[in-house]
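Chemist: Dropping the sequence and predicted coords here.
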Amino acid sequence: MEPRGGANMHQSGTISIKRHENVLSDVELPPSKSHLIRWLLLAAQTEGKVRLSGVKGASDDSITMLKAIQQLGVNIDIESDSWTVHGVGPHGFQVPLNPIQANNSGTSFRLLGVALTRIGEPVIVDGDQSLRERFWHPFWDSLRVISKLENNSLPVTIKGPIVVRNITLDVSRTSQYLSALLLSMPALEKPIELSIEGSPVSQRHASLSFDLAALCGSENKLEKTILKPWNCQAPSNVEIPPDASHIAFWKLYENLHNCTLNIPTVNDEDALGAEILFNLDFKIKQKISLRDANDLITPLAASMAIGGGGEITNVAHARHKETNRIEKTVELLSYFSIKATATKDGLIVEGGQSPVKPSLKVPTFGDHRMQMTAVVLASKVGADIEGGELHRVSFPKFLDFFTHDVRSVHPND
């Protein structure tokens, strides 16, 4: 089991998609990589075995985390729909023989980067070009654990332990640095006091980290500014829920084809902000805040354009994803003759629009959610789309629903 992507393999290839003549009826969702990546780290720090179920069809990002945990000396039994992690406790990680490859996964890099500090020896971590461009050195500078860094980018050499007891944390870009600190507190001996700066974003993902940690013995609270060490003991059996953010693509499909799909159910508490999709009426003009669900911006903008239009707000942090998702959503949609306007913190979208078959190959900017939005739009009008493997970052089976419409994937296009 290997993620297809080191370097920039996800971005290679062109997908040629014809319009759907026979509309889909039953669709799937991948396992939630937000849950799975966090559970892998928690299970690895547990003394004993933890079985993670519901992992069939796991994303390349999740497999990247799995491989990295294995490199740290943690045995993991792989079955078709479960991974059983043989935890080594908070201090059982070994020095990896080779550099850790985080590929495209920002979550894996941030959680692993902090987790590696407990080893106390230099460890090299690298990623693909997209991840290299997303490296944000102020956080790592505050931890004082970077022993080698060139050009303020990956690869980076991390060497712990963490000795600072006061950290200034900017939560206006992402909540993942807070999650990274929390999930590695089992390996620390003393508390860390946080000075929080900026307006918090992606709070549902931060809450997820605190909720999962609580299931493993943590008494830390999201609203507190002190993180305390805790003894990590994960449940012996964990069920990974489906990834609700991908419902946005199937909602776009429904709006395009005027149909109703059988979409797997996701509980509100597992939806991580995507529950706003469950009761949206796309026919009316509306204003939607994506402060806690920035991953929805591109397919949601497309659905709003086809429907009643409106405005997407509170999503300035989407500029720091695989690409600037505000500006690039505007550009992507323009290839299908759909108009949207970027604002300081979101988009304004005119309603009542219809996609038109692009005359040029559609760029997807190395972003899997851009590629998947383009694929769904192309199911209505047809298109040639770059980034033949990008969907694998979060949903490896996604193109299976469009297989009969894929003419070719050119590995060197």
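Modeler: Cool, got the structure.

Chemist: contacts and neighbour counts: CA atoms only from here.
Modeler: Fine.

Chemist: wait, residue 93 sits on residue 120?
Modeler: No. Residue 93 is beyond contact range of residue 120, at 10.2 Å (criterion: Cα atoms under 8 Å).

Chemist: With neighbour numbers in mind, choose between those two.
Modeler: Between residue 93 and residue 120, residue 93 has the larger neighbour count (other Cα atoms under 10 Å), namely 21 against 15.

Chemist: quick one: that one and residue 209, what's the gap?
Modeler: Residue 93 is 21 Å from residue 209, where distance means Cα to Cα, to the nearest Å.

Chemist: swap in residue 127?
Modeler: In this view, residue 127 and residue 209 are 23 Å apart by Cα to Cα.

Chemist: Check residue 309 too.
Modeler: Taking Cα to Cα as the measure, residue 309 falls 34 Å from residue 209.

Chemist: that's a strand at residue 48, yeah?
Modeler: Yes. Counting by DSSP: H, G, I helix; E, B strand; the rest coil, residue 48 is located in a strand.

Chemist: surely it meets residue 92?
Modeler: No. Counting by Cα under 8 Å, residue 48 sits too far from residue 92 to count as a contact (11.9 Å).

Chemist: doesn't residue 226 make contact with residue 194?
Modeler: Yes. With contact defined as Cα under 8 Å, residue 194 reaches residue 226; the gap is 5.9 Å.

Chemist: I figured residue 78 hits residue 86, correct?
Modeler: No. Between residue 78 and residue 86 there is no contact under Cα under 8 Å: 11.4 Å.

Chemist: Neighbour count: these two, which is higher?
Modeler: Ranked by neighbour count (other Cα under 10 Å), residue 78 and residue 86 place residue 86 first, with 20 against 13.

Chemist: and the more buried one, helix, strand or coil?
Modeler: strand.

Chemist: For residue 305, identify the helix or strand it belongs to.
Modeler: helix 297-306 (DSSP states H and E).

Chemist: ok, and what's touching that helix?
Modeler: Contacts to helix 297-306, defined as Cα atoms under 8 Å, 6 or more residues apart in numbering, come from residues 248-249, 251-252, 255-256, 282-283, 285, 290, 310, 312, 325-326, 329, 333, 338-340, 347, 349-354, 369-370, 373.

Chemist: Next, the buried residues of that helix.
Modeler: By neighbour count with 16 or more other Cα atoms under 10 Å, helix 297-306 contains the buried residues 297, 298, 299, 300, 301, 302, 303, 304, 305, 306.

Chemist: now that helix, how far from the chain's geometric center?
Modeler: On the basis of Cα atoms, centre = their mean, to the nearest Å, helix 297-306 is displaced by 19 Å from the centre of the chain it belongs to.

Chemist: Structure two is appended below for comparative analysis:
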Amino acid sequence: MASPSVSPPRPWLAGRLQLPGDKSLGHRLILLAALKTGSLVLRGLPASHDLQASLRLVQALGVRVDAQPGRIELHSPGWRGLRAPDSPIDCANSGTTARLGLGLLAGLGLPAVLDGDPSLRARPMERVCLPLRSMGARITGGPGLPLRLEGGALHAIHYTLPVASAQLKSAILLAGLFAQGETRVTELHPSRDHTERLLDLESVSTDAPGRCLCVTRANLDTLCARLPEEIEVPGDPSSACFMVAAALGLPDSLLEIRGLLLNPGRAAALDWLRERGARMMSQIQEERLGEPVGDLIVSYTPRLKDARIGGALVPQLIDEIPALSALAMLRAEELFVEDAAELRVKESDRIAEIARVCQAFGARVEQWPAGFHLVPPPRPRAATLECGPDHRNAMMAQLIALGADGPCELRGRDVAAVSFPAFEFVLGSLLRRHPAPWQTPAP
């Protein structure tokens, strides 16, 4: 693979863009479309490897899928007409497909086998299987994939999440759509709330701490009636965070991002940057399926306050930590991350991979089981490194290379297609003083 490079001076970013649709919403809409009789058109979603895994799952259940660039049409016989898959469902590298798929399949009572690539097989699934088994689901295998579901009727449970996990919460809520009785899920710390917004769930008051969500079969009927025939999926804030990091890390940058998902639970990274003094302005323009959508303007900010991430903030911006690490490298500012043991069991050991990539560019990184301390050099040094296997860390490496003091060779950067296939193109279209440190023919 050709691996381009260019010498300084540093580029900057300028322009207006609309990012591909949010993947978290995309996964959920694909799975929920399988429950509604008839067609649903999703516009704006990227052709990411992760979303392809969710499309394979619903296809295996009997949903017809017509996927074209920027447009996916799903036609379902409705949840009563779905069938058991003929062969194991390949979730590839998508933990969202696997975990939400477990909840959906358990609720439907369909026998199935879920499998994935070696990376996904190594990721924990027992935390999802435990509550589903307590609802009556028969699941064998574990602690990771492959897992076999053998059908069976479900009953409601009252469950308190042991960790802040939107995937775990969503799996139980999806299963609860089909269970006898009222399923209650209590979360002590907030996590992404897309599933409950799509299901139009409201929290209920209890004497216990935390937020309690209730779901019954009535919510399934409400969902099927509520889903429109066509949805323009708003832009992905996790993808936007990489562009924001580049703009805040490269002097003279100014970006406007339109049609962006501005869900408060997904704005933690932006809020954290604002608290540090970043020049950003967002404005909600409309609401789609209970989700706020609007525009964001960000400009380079000369001074930011000290960077520390920990506590309840971590689960709200855990996917953005690679982008925020790139920002620290571009600005030569230290970054402390604590209480983030979950990073160890992402698509890779993300703490170790962040350390490896940043060290290749000259940083000092101290690791511990649940976090790290990043001490960047005055300017990232020219580096030759393998970007994979983690898609977010591959994008992080490309951002850091923008500020490097010499040519960089970044191999395997095409792994970014797992979540953001157009990453290089979008970033390159915004760069001024071309070329970027990796630009040559596409890998």
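Modeler: Thanks, I have it. The structure displayed is predicted, hence computed values, not measured ones.

Chemist: Can you give me the TM-score here?
Modeler: Remark: TM-score between the superposed chains equals 0.81 [TM-score structural alignment, normalised by the length of the first structure]; 386 aligned residues with a Cα RMSD of 3.1 Å.

Chemist: now the strands for the stretch 201-350 of the second structure?
Modeler: Applying DSSP state E, counting those that start in this stretch to the stretch 201-350 of the second structure gives strands spanning 203-204, 211-215, 230-232, 254-261, 279-288, 291-299, 307-309, 335-337.

Chemist: angle of the fourth one against strand 279-288?
Modeler: It stands for strand 254-261 of the second structure. In terms of direction (axes from the mean of the first three to the mean of the last three Cα atoms, to 10 degrees), strand 254-261 of the second structure departs from strand 279-288 by 30 degrees.

Chemist: which other helices and strands contact strand 254-261 of the second structure?
Modeler: Applying 3 or more Cα pairs under 8 Å, 6 or more residues apart in numbering; DSSP states H and E, one finds that strand 254-261 of the second structure contacts strand 12-18, helix 237-249, strand 291-299.

Chemist: Please identify the deepest-packed of these.
Modeler: Comparing these by mean neighbour count (mean count of other Cα atoms under 10 Å), helix 237-249 ranks first with a mean of 26.

Chemist: and whatever residue of the first structure lines up with residue 238 of the second structure, what is it in contact with?
Modeler: Alignment note (TM-score structural alignment): residue 238 of the second structure maps to residue 245 of the first structure. With contacts defined as Cα under 8 Å, 6+ apart, residue 245 of the first structure is in contact with 271, 272, 274, 295, 296.

Chemist: out of these, who's nearest residue 18 of the first structure?
Modeler: Among the contacts of residue 245 of the first structure, residue 296 lies closest to residue 18 of the first structure (Cα to Cα), at 24.5 Å.

Chemist: quick one: secondary structure of residue 16 of the first structure?
Modeler: Criterion first, three-state DSSP; result for residue 16 of the first structure: strand.

Chemist: Around the closest residue to residue 386 of the first structure other than its chain neighbours, how many other residues sit close by?
Modeler: Spatial nearest neighbour of residue 386 of the first structure, chain neighbours left out: residue 14 (4.5 Å); criterion: Cα to Cα, 6 or more residues apart in numbering. The number of residues packed near residue 14 of the first structure is 24, by other Cα under 10 Å.

Chemist: residues contacting residue 14 of the first structure?
Modeler: Residue 14 of the first structure makes contact with 384, 385, 386, 387, 388, 408, 409, 410, 411, 413, according to Cα under 8 Å, 6+ apart.

Chemist: per the alignment, residue 328 of the second structure corresponds to what in the first structure?
Modeler: That one, residue 328 of the second structure, aligns with residue 304 by TM-score structural alignment.

Chemist: now that match: how far from residue 66 of the first structure?
Modeler: From residue 304 of the first structure to residue 66 of the first structure the distance is 37 Å (Cα to Cα).

Chemist: Ok, residue 32 of the first structure next?
Modeler: The gap separating residue 32 of the first structure from residue 66 of the first structure is 14 Å, by Cα to Cα.

Chemist: Then residue 380 of the first structure?
Modeler: 37 Å.

Chemist: more crowded one of these two?
Modeler: residue 66 (25 against 21).

Chemist: Surely that one touches residue 38?
Modeler: No. Between residue 66 of the first structure and residue 38 there is no contact under Cα under 8 Å: 10.6 Å.

Chemist: quick one, helices of the first structure?
Modeler: Ranges of helices in the first structure, per DSSP state H, are 33-44, 60-71, 106-115, 129-133, 137-143, 176-184, 203-215, 247-257, 297-306, 325-335, 368-381.

Chemist: What's the average distance for the fifth one when superposed on the second structure?
Modeler: Spelled out, it's helix 137-143 of the first structure. In the superposition against the second structure, helix 137-143 of the first structure averages 2.9 Å from its aligned positions (mean Cα distance after the TM-score superposition for the first structure).

Chemist: Same check on the third one?
Modeler: Compared with the second structure after the fit, helix 106-115 of the first structure shows a mean deviation of 1.0 Å (mean Cα distance after the TM-score superposition for the first structure).

Chemist: Please work out which residues of the second structure line up with that helix.
Modeler: The aligned range for helix 106-115 of the first structure in the second structure is 95-104, by TM-score structural alignment.

Chemist: Equivalent analysis for the fourth one, please.
Modeler: Using TM-score structural alignment, helix 129-133 of the first structure corresponds to residues 118-122 of the second structure.

Chemist: Distance from the matching stretch to the middle of the chain?
Modeler: Worked out by Cα atoms, centre = their mean, stretch 118-122 of the second structure lies 17 Å from the chain centre.

Chemist: in that stretch, what counts as buried?
Modeler: Applying 16+ other Cα under 10 Å to stretch 118-122 of the second structure flags 119, 120, 121, 122 as buried.

Chemist: Including distance to residue 171 of the second structure, could those residues go into TSV?
Modeler: Conversion of these to TSV gives the following (distance: Cα to Cα, whole Å):
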residue	distance to residue 171 of the second structure
119	21
120	17
121	18
122	19
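
Chemist: Which single one of those residues is nearest to residue 100 of the second structure?
Modeler: residue 120 (13.9 Å).

Chemist: quick one: that closest one from residue 204 of the second structure, how far?
Modeler: Distance from residue 120 of the second structure to residue 204 of the second structure, by Cα to Cα: 35 Å.

Chemist: just residue 364 of the second structure next, same as before
Modeler: Between residue 364 of the second structure and residue 204 of the second structure the computed distance is 47 Å (Cα to Cα).
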